[in-house]
Structure formats: structure tokens, C-alpha cells
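Asks: this one's sequence-less:
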């Protein structure tokens, strides 16, 4: 004989007194879950739709960030000053440039600085200082025995050399050699070398373009390959502006050079005229372009139309020419492409500008591809200057080793980035100077400011309310000691959370137990944590549930390779990250768990491995409902790991191109993220042979955490690290004891 007992307020229905158990197919208060197929893929697709909608909405949203005033140049400058400073910051144009009297001529005892002679001008190999240990390098075209009609910075596309646009090397037709044509017309022209898109295996692993290689180390430190090149342009502007010839200063570029001309003109009103060819377009698909064009928050405020408006009242020539045709493979680097927008798309973007009376827009000149063309060059020249046509060829005196010059430019940028890594320690210390450690209460009050900064400026916050749960569930697993339910929860339109709720079978009516949210790693599934098929996880979710804990294993969206990595690209365009969506998912999960009758809302913990360890640093920092956090297989000197080109464990060599978050170098390394978790308990699980980093760097970063918890706040038992002989895996020893202690759970290891 057996008795059926329906437990009021308990997650499941049991039959007591026999071996028979009758278990509900859905959780109380939830609707039946009817989704089938790959729910993780459906979740990623939903986030994708949400982000694309946010990108489209950003076009109209940008207006609220601007208060234009075109009544005078002075008032216009005042009106755009804050957005100008913000743009410079996002582009990494931060440090003051090194003053110099004039570029240095590059010559040796065996070679002259003179490399060519044209009709009325000489061409020199030159170099000029920009930042500490960083120089610009390229060609200087100087008129001979005549007045300089304009001082021009001419910028080729990234896959063109200065020699090509100056007519010294093959590759471009004469009409497209715009630097040469400007020099023939009486302009002094300087041509910086740009970092190219040439591909190479880095560290024997990821196949990256030169531009992405520089981008990676720069971006995480708040700098950018674009910003470094803008600094080189503006260093030339500094030099021209100190001159005595009163010549107007102009910037002209094609492709990537057009991009730099647009940014430079928007940032510096000493540039008196701008010409952009092969670049202006709607930017809502910037996430498809090469990742080296990724500027954090670009679409929040700055479409191309807004940048063009910033140049007012200075004349800006826009040529609707064909853009460079670029396709970059996804072979460890970010796939990307550049295509030519339709004329209608370009016209619509230009029409969005707040003022267009300073814009001179021209069509494609016949079938010419690599521009600017003659018509646009004539429009670009100052009043009174005339574009001339010269039939004589340029006389080349000597050829320059362009490959060696390219390597020097890259190495200097990399060297600069590497010096920032340790300097950033001091920046972060100064950044956190307002933290109060006189007491735990004072600390908790003062840390809230930094939590807001982390969410708003680093992770990125979607300022919208969470939807009602609309919770759905179905029973999918039943083991000897626990039952597993798949659960979905609505978060935002098109965004839902999905995971597995694991319930011990010995739950009693009215009993409240702690919950451990167990997080999988890259390309993982909730099942990896309890089905015993992946040794690295040590079946830890199932083991914890067998010990009596309620367990929730969420599906995080870092799955399906480029499908999820493009979510980061789309998010970055909006000033957001992957975690801008993941954090609300977890907030909704925690909100739902706290509403369940058998959950103790004060005892919900987080424990994640690998990418789940990255989650353990970021999510509890922003979801204070998590009462503790355990980071396994990921804790590191994170800025070093993502920016170094000196260590084998660096992400610079890896295929996770989405891993880079803007300006962690100056704000939140892992010690600072742990500071946002403090005073809640925090633990690191570290295998000595885990290739994610070297022991000394993990210890270096954790020492800062220990100092905060133990030395400053006297929280002597709340910050721990367990070192074990093993690799990238869950160890299930010290961490389980840590959970039992801080969740006040009496169970011991089996």
C-alpha cells in the first residue's frame, strides 16, 4: 500500500511509502515548455534579432545626444565639444603628442633621403615623432621654387603604400595617384604609412591581419590602431600649424585613409578642409566590417552623418566612389568584409547630417575605382589653387623597403601597447581612489559608484525593464537523487533565458535550501555539468545536487562560434558587450529563483569554469543577489592575458576574437571586478597546469584581492584560492568546502 502526497509549495509531487514516485511534468506556476530542437541556438538567434533591432533604433536615438548650433563656428565648437572629447576617448586618442620642429629625413651614409623627383617637387623619405617610442613614417612631397598652396596629409587605403599614391610604385593608375597630383598642383604633401591588412599566423595560431593584430592589444587598454594612426595625422597637423607659410591644412584619404580623414576632421578644427573617398556609408553593418574598424559605442552617437556634421563649417568633399573590396577569413581572426554601398544608401546617410551646406558631394568619375578623381581633387583645393595635369613621369631615385617600414610601424605600436600593461596598474589604482575601506559599511556604500561605472561604461547596460517571467518548464531528467527540469524565462523582446533546474528528491514541504548556479564554459551546454561526459566539469552540478543543494545550470550564449561572436560585434557597436545581455538573463534567473518556495533567497551562489569563470567575475559583480562567487579556470591578470604579446598564454594568438572588452586596462582588471563582489565571499580554483595562465600572474592578481578582503576590511575567511595539481578543470574539493561553509550547508563530500 502506498500513500500519494501532494506537497504544497514544493517543486515536485512524490509518492511516499513505496519505490514509486509520481513527479510533475512541469514546475508549479509555469506553463509547459513546448520548444524543441536546439534551444541554445534559438536563444542566440533571439539575441541576434534583439541586437539588430537595437542597431536600427540607434539611428533615431542618436539625436538625443546632440544639441547642434550652426549659428557661428564658435558656438558650433562649444556645442560639439563634449562629443568630440568622447569620440577621442573611444578612439584611444588620449596621450599628448611629442612636439617636433620638422620631420626627420631618413638617410644613411650610403643612401639619400631623396627618393624621387616630380614635376616641380621633390620626394623625401621622412619620419616624425608621435608618442613615446612611436613614430609616423612615410613620404614628404615638397614643391621646389614655388609657393606652397596648401599643406596636405594624404592617406592611402590600408592596402596601398605611400609610394603608390605618389606615383613611385605600380598598382594604381595615374588618375588615382592623388598625392602626386596634389604635389604637381603646388601642395606640400605628407603621406603616412598605414598598418596594412596583410594576413599572417600569429604565435603559430590565429591567422590575423596586421590591423587586427595591433587592434587586439590596443582595444582592451582603451587605445586603438585607428587612434594611433589619427595621432600620426594630427602630429602632422601640429607641424603644419606651427609653420609660417599660412597655407591651409587639409586631410584627404581613400578607403581606410578616408576613414581617418573623417575622424581627424571631426576631432581637430585646425584641419581646414577634408576630402573623403571610398568610405562614407551607413554604419549599421559595421559589425560585418573588419574588426579593426570596431569603435566601442560607435552607433550610440556617431554615424557617418554625425561625424560629417562635426566638420562644419569647414568644406568637406565626399566622393561616392567604389570602396576597397576586402574579405578577411575567419581563421582565428574575426571574419570581415568591405563592400561598396549603393549610391542611394550613401545619399541617405549624407542627408541625415544635421547640416549639409559645407558638404561637396560628387559621383564616381567614370569607371575609376581607386579615387579621389580629378573633379573631387579640384573641389578639395583651396580657393585660387588650380589642379594641373602633368604628362611627365616621376623620376625614382631609389626604392624604399615598404615591408620593413610596415614591420617597424607595427612593432612600434605593439611596443607602446606593451608598456601600457604595467602602467595601467597605476591608472586603475588611481581610478579606485574613492573606495572607502575604513569599514565594511563604508566600503559597500562607496563601491556602488564603481558598480554603476562597470555596468554603464564597460559592460554596457540596456536601459529597459525586464519582461514578466512567462516561465515555462518540462521534466527532462530523473536520476536516483534528483530531477531535472528545463526552464525558459522571458528577459527582453526576443531574448530569453534557458537552463536546467536540478531538484534533490529529498526536498521537504516548506524547506528552503541554498541554490548554486553552475555555469558551463565556451561552447558548453548545461548537460555538460551533470551527464558525466566531459571530464573537465567533474560532474559537479550533479554532485552538488546529490549533496542536497538545489542547482540551476543556465545556458549562456557563448556557443556556435561565429554565430555568438557576431553578437559581441553587434553589441560593441552600441557600446555594449555579450554580458550586456547575459547579465539581465541572470538577473531574471535570480529573480525567478528567489520567488520559488523552496529557495532561500539569501543563499544563491555562482560557480563557473572557463568562460563560466569569466562569467563568475562579471555577473555577480553586477547581480548582487548572488551571495558568493567561485571563479574556476579563468582568474588571471586579465589585461595581461588579453594584451600581452610576450607570453604564450595570451589571447592575442587565440581564436576568441570576441573576448576583448574596451579599456579594462584603465578600469577593471580581475582584482577590480572582485572588488565589486566584495564583501561577499569570493574564491578562485586554480590548477597548476591550467594553460590559461602562469601561476605567478594568477597569484599576483589574487594578492590584490586578498589584500582588500583581509588586510583592509578584515574579512579573514571570505577570499580564498585553492591551488591543485591539475589543469583546466573543476577540482570539487576546496570549492565544495567553501560553498558548505558560506552557504551554511552541513553536507560533506561523499
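Replies: Arrived safely. Source: prediction; values computed, not measured.
Asks: hey, let's count contacts and neighbours off CA atoms from now on
Replies: OK.
Asks: which parts of the stretch 101-250 of the chain are helices?
Replies: 162-165, 178-184, 210-219, 225-241 (DSSP state H, counting those that start in this stretch).
Asks: so which of the ones you listed gets nearest residue 490?
Replies: Minimum separation from residue 490 across the helices of the stretch 101-250 of the chain (CA to CA) falls at helix 210-219, 32.9 Å.
Asks: tally of neighbours for residue 39?
Replies: Taking other CA atoms under 10 Å as the criterion, the count of residues near residue 39 is 15.
Asks: save the helices of the stretch 101-250 of the chain as JSON lines, and put in distance to residue 541 and mean neighbour count too.
Replies: Formatted as JSON lines, these follow (distance: least, CA to CA, whole Å; neighbours: other CA atoms under 10 Å):
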{"stretch": "helix 162-165", "distance to residue 541": "59", "mean neighbour count": "25"}
{"stretch": "helix 178-184", "distance to residue 541": "64", "mean neighbour count": "27"}
{"stretch": "helix 210-219", "distance to residue 541": "35", "mean neighbour count": "27"}
{"stretch": "helix 225-241", "distance to residue 541": "43", "mean neighbour count": "23"}
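Asks: and of those, who's closest to residue 437?
Replies: helix 210-219 (31.4 Å).
Asks: measure how the closest one sits relative to helix 225-241, angle-wise.
Replies: 90 degrees (axes from the mean of the first three to the mean of the last three CA atoms, to 10 degrees).
Asks: helix 210-219: how far from the chain's middle?
Replies: Chain-centre distance of helix 210-219: 11 Å, with CA atoms, centre = their mean, to the nearest Å.
Asks: and the comparison structure, right after this:
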């Protein structure tokens, strides 16, 4: 029998310091330096902060992309009106651009005096806006809060606020039709978020920019409705909806107060540290430092941060650290660190609501 000789290769076990340079992210992390970002918050006085805000808000608009799309007539079409007893739910379609239509649910309390203060309600990942206005994914009515978003649009309405809840781009009725793909020969169907984000990157913008633009158009539309008082305007959202609230409040000064649930922390410890949908990313955002720097575009308006101690994608210690920096480095310049409030609750990635709903109502009615 012929003898086979196998050459045994010796293997060297690399320690962590030797192994790190083999990882591409190791090199990129060396370039991550929010402390030297050109648009980081460095103001030491209110006057300096206001100058910084004007310059930085314009620069962030440009980085987001799609903030200068041509506006068209809204051409509103009311699809349905449903009497829910203590409030009315209206569904309306509005045009945001020549090529884009956005469904919006309006929850209008019956008992409050007109014109009504308004809360923008931005849903996160899931089956879309129905999940925050008391509807199951098949459109059937739901009378008991469910899931991580807990029908928070309905809860805000029952606090006496008119609620405007849009179907955010890439979710629900606004998903891309990929029926042309040859799935029979192995072509997979991408998620709408991922595909739209990559297309937006190719065009020099971001899905975040698209969503912020449409949020602005929604406020423009609400200003045409006499039953709404948009001088008393707030915003609340969870996860991707919290991201929407964060950047929309930073870039649109018409929003008087905001509630950010399951999002506010640091880019380094969350968005850049683990898997997140591509719709969270904005090319060039590093020039604006960390989340607590961007907060300078929200200050001195009231901000509420809600976070669960077992949230796996927005680590609670990073949330707390970022909140303290926002209070002591940013809001203190404006003389109002107390305007950053928190609810650190026991739980995972979800809405809590123990203080958030009352906070938003109080701050926008103040």
C-alpha cells in the first residue's frame, strides 16, 4: 500500500493585540475622533452657541441630503374617518414631492379646545404606522396596547394632543415592490430600508435625510389645518422613530419639545458598535462629533430620553453618559440643564410612557 504523508502546518495562536490589525474596523476606529470634529459643540456662551447652531444646522442639512427637494401642492386625499369614541382617527394621503405620497394618520381628541396642540408620532421598525395608532398589521382595530410601541400615538391623543403619525418611508404601505426580481433563479429580495439607503448613499444623501424632509413637509401640511396649533408642537418616537425625532428636532426649530425613546446614546456605543439597519447611517456624520454634540441643535428646547436597562442595542451606560454630557456640556451653556429629563426603566427595547406622555403635553403647552 502506498504511504501517504501529510504535511502538518504549524499554527500560531495570535493574541488580541496581534489579531486586531487584521480587522478592517480596527484601522477605521483609529480615525474616529469626535473630540476633534469640526462641527462639535464647543460654545461657552449663549451667543457662541447660537452662532454655532446657525452654521452647523446648515452644514448638517447638506450632509443629510434631500433637504432641498422641490415642494409641490399637498393634494390631500382623505381616505377614511373612524370614530373611536373619545377621538377621531383620520387617514389622509399627502404629496411630499412630485414623485412621493405619504399616508398620515391624524388622531384628533373630541373634548379638547381648538386649535389643538400637536404631537408628531414617528414609529420604529416593524409593520409600520398602524402599530402606533391602534391597528393590527391586517388593518383590524386593536383596543389594547400591544408590542414594543404600545400604541403610543393613541396614548398621546388621550392626553389631549392631536397626533400626526406618518407612514415613514420604507415601511408599511411605503415598501418597494421587488416583484421584478428573479427569485426563482436565486436572486434574493432586499429589505426596502437597505435598498433605499444604498440608493440614497449613491446619490449623495441618506434615508435619514429623506425622512427629515418629509417630517418638515408634514409640519407644513399641519400648518394648513386650522384645527391644529403648530406653535405648540412636539415629537415622540421609538428606535428608528427616535432617530427621526432626534434629527428632525435638530433641523426643524418648529418642534418645541421632543421625546426620544430607545435611541439616544452615542454613535460609537450603539449605531457603530453592532448590527443596525442601513437606514440609520449618514455618510460624513463624523464631522458633527457625537450625539451629545448634535444635541446642541436641540438645546435649549426640552428633551426627554427614555431607555430600558436591558435594551440590547442602545446600552444603558452609554445612554446615561451621553445624557450627562448633554446636560453639563450643552444645556448648561444655555442655563437650563434641567430641561433634559430621563426615564430609565426596567425593561428592554420598548416604549415605557410612565412620564413621557405627560412631559410632551406639559412642555408644548407651556
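Replies: Arrived safely, thanks for sending. From a predicted model like this one, the values you see are computed outputs, not experimental measurements.
Asks: list the contacts of residue 113 of structure 2.
Replies: Contacts for residue 113 of structure 2 (CA atoms under 8 Å, 6 or more residues apart in numbering) come out as none.
Asks: map residue 524 of structure 1 onto structure 2.
Replies: Counting by TM-score structural alignment, residue 524 of structure 1 corresponds to residue 127 in structure 2.
Asks: tell me the secondary structure for that match?
Replies: Recorded secondary structure, residue 127 of structure 2: coil (DSSP: H, G, I helix; E, B strand; the rest coil).
Asks: now residue 35 of structure 2
Replies: What three-state DSSP gives for residue 35 of structure 2 is helix.
Asks: quick revisit: reformat the helices of the stretch 101-250 of structure 1 as a markdown table; add distance to residue 600 of structure 1.
Replies: Output for those, formatted as a markdown table (distance: least, CA to CA, whole Å):
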| stretch | distance to residue 600 of structure 1 |
| --- | --- |
| helix 162-165 | 67 |
| helix 178-184 | 71 |
| helix 210-219 | 41 |
| helix 225-241 | 49 |
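Asks: out of these, which is closest to residue 440 of structure 1?
Replies: Nearest of those to residue 440 of structure 1, taken as CA to CA: helix 210-219 at 34.4 Å.
Asks: could you tell me where the closest one falls in structure 2?
Replies: Counting by TM-score structural alignment, helix 210-219 of structure 1 sits on no residues of structure 2.
Asks: hmm, who's touching stretch 351-363 of structure 2?
Replies: The contact list for stretch 351-363 of structure 2, computed with CA under 8 Å, 6+ apart, reads 119, 148-150, 152, 155-156, 159-161, 234-235, 238, 256-259, 261-262, 302, 304, 306, 343, 345.
Asks: quick one: the strands in the stretch 101-250 of structure 1?
Replies: Counting by DSSP state E, counting those that start in this stretch, the segments of the stretch 101-250 of structure 1 that form strands are 104-105, 114-118, 121-131, 134-143, 150-155, 187-192, 199-202, 206-209, 248-254.
Asks: once you drop chain neighbours, what's closest to the equivalent of residue 477 of structure 1 over in structure 2?
Replies: Residue pairing (TM-score structural alignment): residue 477 of structure 1 is matched to residue 82 of structure 2. Spatial nearest neighbour of residue 82 of structure 2, excluding adjacent residues (CA to CA, 6 or more residues apart in numbering): residue 89 at 5.1 Å.
Asks: what does residue 311 of structure 2 give?
Replies: In space, and not counting its chain neighbours, residue 311 of structure 2 is closest to residue 348: 4.2 Å by CA to CA, 6+ apart.
Asks: how many neighbours does the alignment partner in structure 2 of residue 631 of structure 1 have?
Replies: Residue 631 of structure 1 maps onto residue 260 in structure 2, with residues paired by TM-score structural alignment. Look at residue 260 of structure 2: counted by other CA under 10 Å, it has 26 neighbours.
Asks: ok, residue 260 of structure 2 touching residue 248?
Replies: No - at 11.2 Å, residue 260 of structure 2 does not count as touching residue 248 under the criterion of CA atoms under 8 Å.
Asks: thanks a lot, catch you later.
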